[in-house]
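In: The following block contains a protein sequence and its predicted model.
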Amino acid sequence: MSSQYLTDSSSIYRSTPTTSNDNRNSRSIATNSSNFARDEKSCSSSSTIRDSSLTSSLPTRRPRTSASTRVGRGGESHSFVVAVIEGRGIASEVGMCFIDLRTSESILSQISDSQTYVKTLHKMNIYDPAEILLSVTSVEPSKSKLCKILEDNLPFATIVPIGRKYFNDSIGLNYIKQYGLEDDSAALILGLTSKFYCLAATAAVLKYIESSQNIFFTNHSIQFKYQGCEGTMMIDCVTARNLELICNINSPNNNQSLYGVLNKTSTSMGARLLRTNILQPLSDAVTINTRLDSVEELTRDEENFFSIQLALKPFQDIDHLITALIQVPRKPTIKHSEQSINNIIILKHTLKLIQILKDSLAGCQNSLLVAIRELLSDSRLITFEDLINEVINKDITYQKSSLGLRNQRCYAVKAGFNGLLDVARQTYKETVNDIYEIVENYNNQYEIPLKIQFSPSTGFYLSTSTDVLNEHQLPLIFINVCKKKKMLTFTTLELIKKNTKINDSLTEVYLMSDKTIEDLISEIRCNIGVLYKASESIAMLDMLTSFAHQCTISNYVRPEFTDTLAIKNGRHPMRECLYTDPFIPNDTYANNATNFQLITGPNMSGKSTYLRQIVLISIMSQIGSFVPAEYASFRMTNQIFTRICNDDNMETNSSTFIVEMRETSYILQNITNKSLVIIDELGRGTSTHDGLGITYAICEELLKTKAFVFFATHFHELTRYLTVCPNVVNLHLEVEIENQSTMKYLYRVKDGSNDDEHYGLRVGKMIGLPNDIIEIASEISYKLKNLIDTNKAKSVSNKMIQRRKALLQLTHQLLQIKRSSNLDKDGFRRYLKMIQEEFVIRMEKIK
């Protein structure tokens, strides 16, 4: 087996979670970007930057309908830098190169995009870049259309203008030859020779990183990956926000999102892979079913599942470790030497964990799990262990505490490589013992119970509780006193001297170990590609284990992929996990004969929840997860569209109606026959007649496609006017009228419309509107209602429409049997007879 199961459309989709350092890193990029911009004044006159602070003067708007919130748990921001360049021909060709400064992940992409740059924004939304590098000619004297769209949809990213001359495809190709992994570079270069724009973007982003960040990579150490849009589902920024795929709209810092519900991963690599897959699900049935097979095996074999889960928990972030190994500073420092020893200790720890994880996969039979096990069994990983054991003492292990890790660093390198190491280490050991003796003398002399504390910045210091002082002051020998609640921290001149001596001895150890460690790291870099593959394998395994865990605790089922959308007792994945009250499941059925479904019902009856439920379950199925239902069948979806939010956008001075018309226009421009569309409450931001007319026209346009459309509306006229179309289905959310002023929401989806119930009047009565207002409103409402032809349901034309619908449904059922039938002759005969009887009964009802 090879890594083919991991590289097609799974392992390449990763993104980076955030620590507190990420924000500082992003700010430092923005600070250095203006310096880099000033350096570009030497370019041609058409590319001259007139203002050295141009970056800070660029306005960034925050439209509420875009992915304006930093996606990710806890308001994550990412350290991706991307260079973007647009072709100048008739076809809009866009080249991009993403590089993550924390994981050294590099994604190349070249896309033939539309004038709205839908695919470009899709890629941007997945990786959420902190910096976007554009040619200075795209920014001034006037901003290009691409620049404006990026500003509007990525308001948290900083636009950095750089000279056009740095977008050079030949230099980009040389960069890939220089930095690309030797195992992958030949095939990658062959495929990229004609991708001039993404090569030009590669040259610009690497030059920018070298100039502004002072980050340099060793040769043949970066894993470049080319990624198009084929084989994946498109989810635009607005849809990702509306569906709360990564973060909750109201509370971005919590886990009330699809990512938060599904994220049971144990490693940072698995969490990043899960995030990227949710934003860009697969559309290849073979790959999806391979994932589903592995999840099914993990759920069946509990022993393997728990052993794999246990083996995954101790892993450090391997991507960050790879970055630390391949990046080299411009000038060597003691800090770098210290960190190099840390990296080797962490690598030694990681290699041991990989062996444990490989053993836990011994009983797996699924092809994807077997491929992961074989990648983790690569002989080069054993070679790494042998190289490390030749240099590092065998008893050196990874320690979580800073003091423990410092001790491990001190004794890491074998003394045989440098005889003076023992002298420096002996000094370190004796000085540490001296500190403990000094503190013991303090305890005896001053009769104060002192505790020895340690911090990486100050070294050893002392602490005691204020309760033991009994209102007495500390002796004057103790200096730098700091009070933290009921604890006092302090030190002495003697301790400061000992800490200085310790640091001097450690510096000697690091300097004498540096050459040995650097030689070891150089040998590891020669085969760094195996660590990339190991990281991808662990990330994939972690994500699959997370799916299996969620399936076990939430009673999910395996989805199927057919030409029909059929969900039995489907549940909203987020709502059922986040609320204690029982969730009311609902069925969903759509095919080519019933692809447009109108949903009506009063406010708070569950229409929006039902719409979101359908899309969320579809996304879960296409990332390889089981779904919350009793049975689920899906048609492969290539793009999802939503029109849900109906709030004003104050920043762009856009009303509710303007916002929804813009989003609807976007849907109409990009919809395909394999799309899944949900629209909630369209046309309510203007007058009733205009809103109804526009909504009707939009529905007619959507009906021209074979996309699955679920349309929730309060315009009950649509449920009558659109019945002339044979593929329109009317549904409603059931409500029980207990008396004239009380309603009970049942949250159940039923066939037909409910336009005769006058729910608005009852809601007004329930909340306490005066009776005279209710009476006048009822009178007007009933008069308007009587204007409609009440005998329409009995008309000849309506019966003809019903017959056409019945024939269309029968045709679709027969075609479906022909495409996918595993029944024997007797079963096939019985099924045809059942369809015949149902058709006869339905036609008799129409008479």
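Out: On my side now, so go ahead.
In: from here on, contacts and neighbour counts on C-alpha atoms
Out: Fine.
In: which residues sit against the longest strand along the chain?
Out: Counting by DSSP state E, the longest strand found in the chain is strand 728-739. If you take Cα atoms under 8 Å, 6 or more residues apart in numbering as the criterion, strand 728-739 is touched by 594-602, 605-607, 719, 722-723, 743-754.
In: And the next helix or strand past that strand?
Out: strand 742-751 (DSSP states H and E).
In: Point to the residue nearest the middle of this structure.
Out: Among the residues of the chain, the one closest to the centroid is residue 275, at 2.4 Å (Cα atoms, centre = their mean).
In: can you tell me how far the closest residue to that residue other than its chain neighbours sits from residue 803?
Out: Distances taken as Cα to Cα, 6 or more residues apart in numbering place residue 259 nearest to residue 275, at 6.5 Å, with adjacent residues excluded. Distance, residue 259 to residue 803, using Cα to Cα, to the nearest Å: 45 Å.
In: neighbour-wise, which of these two wins?
Out: residue 259 (24 against 18; other Cα atoms under 10 Å).
In: Check it against this one:
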Amino acid sequence: MMRQYRRIKQDHGDAILFFRLGDFYEMFEKDAKEASALLNLTLTNRQNVPMCGIPYHASHNYIARLLKAGRKIAICEQITLPEGGRGIAERRVVEIITPGTVVDEDFLEKNSNNYLVSIGSTKTQFALAYIDLSTGDFQTTSFPWENRIEMLKKELARLAPKELLIQNTLCEDDPGVGRILDEYPDSMIGRYPDWSYDIETSGALLRKQLGVSNLKGFGIDEADPALLPIGVLLEYLEDTSKSLLRHVLSLKLYRGDDFVGLDESTQKNLELVKNLQDGGRKYTLLDVLDHTKTSIGARMLKKWLLSPLFDKKAIEERQLGADALYRNQLLLSSVREILSGVLDLERLSARVAMDRAHAKDLAAIKQSLLAAESLQELMSDWFNPWTTDAEKKAAINDVQSLLERAIHEDPSILLTEGRLIKTGFNKELDRLKNLKQNSQKVLESYLDEEKEQTKIGNLRIKYNRIIGYYLEVTKGNLSQVPKHFIRRQSLVGSERYTTDRLVELETKISGTTDQIIDLERELFLEVRHAVQERVPAILKLASWIGWLDCLCSLAQAATIHGYIKPSITNSPKIAIDDGRHPVVESYLPAGEFIPNSTHIDPRDVSFALITGPNMAGKSTYLRQVALITLMAQIGSFVPAREAEIGLVDRIYCRVGASDNLARGESTFLVEMNETAHILRSSTSKSLIIMDEVGRGTSTNDGLSIAWAVTEHLLEQSAKVLFATHFHELTFIEHPKKQNLALSIAEHGDEIVFLKKVKPGAVNHSYGIHVAKLAGVPREVVQRAEAILKKLLEHERQDALPEANDRIEEPQTSLFDQDDLLLKEIASVDVNSITPVEALNLINRWKLELNKQE
């Protein structure tokens, strides 16, 4: 047997092999040592072979723990038993379970997608494809090589993949990519050779999977670099799933400009789906807006939040649906009630397509289709896509009718217990069931005969799996036992017997039961296959249900929180009257949040410089504007009295910073990286939120950087809200700049934060007042006041530069490096120069850089 184990293990060296032995999965040698440590199992030795095991029926719990630890599991089953019970059973790996390929609901988060990502590159293009095998969501994109770091960070933050497949040279030769991957220690990462990333091979595999002769119907050119990582992904899925992927029916090609750009730090700082405290969902925008009733809708809403639309028509279509539901509260309530009866049709369909669905899954599909039928009857033609797709509507009706007739009301999960198929669906099955029922009556009749003959009034016929049917006689009646009773077992208070007649009846009943189980299994598989053929229609229905659920969720959020429908325009203007922070206000008593207005229009004023003390509400105000804009561009209502949102192509939120140990970056370097990224990639259509730029270094350096950044953004004419403690920046004069301040009220030595934005500037930070409020010891506060007084006496206002004065800086700029030197470095062919030449070049570059210090 160990030879068989080692032969199978040799083909699955990177997986923990679950080797089926009877009712257990056993692990041996290296796998046993690793699994025993991860699963807290007892490690034993047999003939110097380390081993441990888990019960077959409890395997799901252990598999889930291994997946969470980022491990791959190969399931090796007994395929056939040896004749006569001797010899070695035939075994083979029937499934490989990995974090990114699971479809079993026990291993999935119901409200989050489970993405497997594949990444590859050419010399000029970088490509990323991803799939959620549990839903069939399959997409790909590509972008220029020089944008790879920005795009990879953004996409991985959005997708939160459970597993990554990476072109090997990217890991070895691209430090930027390597540092990003280091930030995903919980994601399983597989490396693949360069030759496996081939556009032509990927195209052929994709056409085979989608069942088409060309990809024109999907809007994909055969030479599109976005195809590059797809081949590795599809081959990996084929190797691991060991089944056809009948639900992977289409591929969506997307580009970066299809949606509003949200980089990694913006997604994090706006706390869209994870909070900054513990990474949980509480205190996030998702937590406020998510009133979905289905897992399909919950996953879709999360995707909407991370991919706001940049298409006015598409936004207004969502608005139209949400508004119709918002205005008809009775309809909204009825739809949400019906939606609560819809189970996860996407993932149920995936399991059907992959031959993983059991009878309870089909019963869940039946229940969901009944609810969907009620939804279609309730909704208007505008909401109901089935009025124009008769073919798919007919397919849905066929599935619903079949499942209603075929599947038992309370079916078994196992195929070996019966109770799968309804009475009336199959005549032969009904005949066998009747025969079994009649056999039970024969047993009862036989028992009556024995009672009459033996005069044992409490004689019983019972059954267990060990000895089958038996007659039970209590100790007090043993003297009445007749000679034809054959003893089977002796217990403390009774004896168990059989008879020739009982054995005969048991044989007949058992044979009938086996026939029923076999026929039910056969019929169930036929029904499942029929449902498989209609999976495309079910998936389309599931998508519509998710979309409807999202609209209901937005309408419900608007109802609860008093949101209004914003006006969406193609102008550059953002006008928000009495806007509110959607998350902060949801945790305050009604009416307590103080609203503030925002008016930015690059044709007039594009840059708002905001001053005010700590705790005055600057960061809340900044995030509020970004969140309202984002909410408008997913089609949501917004927290304001009135709002006009001109479409933005990107939202940048540089609010706060912390060091990044994984990337080896200090707090200030993180801040400067984010600032540099904004200055280089933002456009005149972008919304930029910046808070305390330059605070992580010395005062003079920080002020200089903040001043220069302000001037740069003013020239660019993007929509900017810039909060700062550098009050000197308020003296910058520019026709597109306005000064705003968070107002306060002073009462002697005390201050009150009014949380209201007004025109003007605050020339004091009130930091010592805030320290006092925080409970800093009195003697420390008094000393700080004395030091501040002394510093203010030496302050010289005339030392500030005039607005737009260009000052020659002795310090190397973080943003304008020597272009000639960069071009020379980029042009070097590292494959053709010798090591000595490389050292000479590096030395010359170092000397040139030192001249700039």
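Out: All right, it came through fine. Note that the coordinates shown come from a computational prediction; the quantities given were computed from them, not determined experimentally.
In: what does the residue nearest to the centre of the first structure align to in the second structure?
Out: Counting by TM-score structural alignment, residue 275 of the first structure corresponds to residue 302 in the second structure.
In: Its match is in contact with residue 274, isn't it?
Out: No: in this structure, residue 302 of the second structure is not within contact of residue 274 by Cα atoms under 8 Å, at 10.9 Å.
In: Counterpart of residue 727 of the first structure over in the second structure?
Out: Per TM-score structural alignment, residue 727 of the first structure is aligned with residue 736.
In: Just list the residues touching that match, thanks.
Out: The contact partners of residue 736 of the second structure, by Cα under 8 Å, 6+ apart, come to 602, 604, 605, 606, 607, 714, 717.
In: Which residues are in contact with the closest residue in space to it that isn't next to it in sequence?
Out: Leaving aside its chain neighbours, residue 736 of the second structure sits nearest to residue 605 (4.1 Å; criterion: Cα to Cα, 6+ apart). Residue 605 of the second structure makes contacts with 735, 736, 737, 738, as judged by Cα under 8 Å, 6+ apart.
In: By neighbour count, which of these wins?
Out: Going by other Cα under 10 Å, residue 737 tops these with 22 neighbours.
In: Look up how far residue 477 of the first structure lies from the residue of the first structure most remote from its centre.
Out: Distance to the chain centre peaks in the first structure at residue 445, reaching 59.3 Å (criterion: Cα atoms, centre = their mean). Distance from residue 445 of the first structure to residue 477 of the first structure, counting by Cα to Cα: 12 Å.
In: likewise residue 788 of the first structure?
Out: 95 Å.
In: Buried subset of the contacts of strand 728-739 of the first structure, written for ChimeraX?
Out: In ChimeraX, this line selects whichever of the contacts of strand 728-739 of the first structure come out buried by 16 or more other Cα atoms under 10 Å:
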select :594,595,596,597,598,599,600,601,602,605,606,607,719,722,723,745,747,748,749,750,753,754
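In: the strands in the stretch 1-150 of the second structure, which residues?
Out: For the stretch 1-150 of the second structure, strands defined by DSSP state E, counting those that start in this stretch occupy the ranges 16-21, 24-28, 44-46, 49-55, 73-80, 90-97, 116-121, 125-132, 137-144.
In: how distant is the strand or helix carrying residue 385 of the first structure from the center of its chain?
Out: Element membership for residue 385 of the first structure, per DSSP H and E: helix 379-391. Remark: helix 379-391 of the first structure is offset 35 Å from the chain centroid, using Cα atoms, centre = their mean, to the nearest Å.
In: can you list contacts of it?
Out: Contact with helix 379-391 of the first structure is made by 344, 348, 351, 413, 414, 516, 517, 520, 524, 527, 530, 531, as judged by Cα under 8 Å, 6+ apart.
In: The fifth one maps to what in the second structure?
Out: For residue 414 of the first structure, the aligned position in the second structure is residue 425, judged by TM-score structural alignment.
In: Can you check my assumption that its match lies in a strand?
Out: No: using DSSP: H, G, I helix; E, B strand; the rest coil, the secondary structure at residue 425 of the second structure is coil, not a strand.
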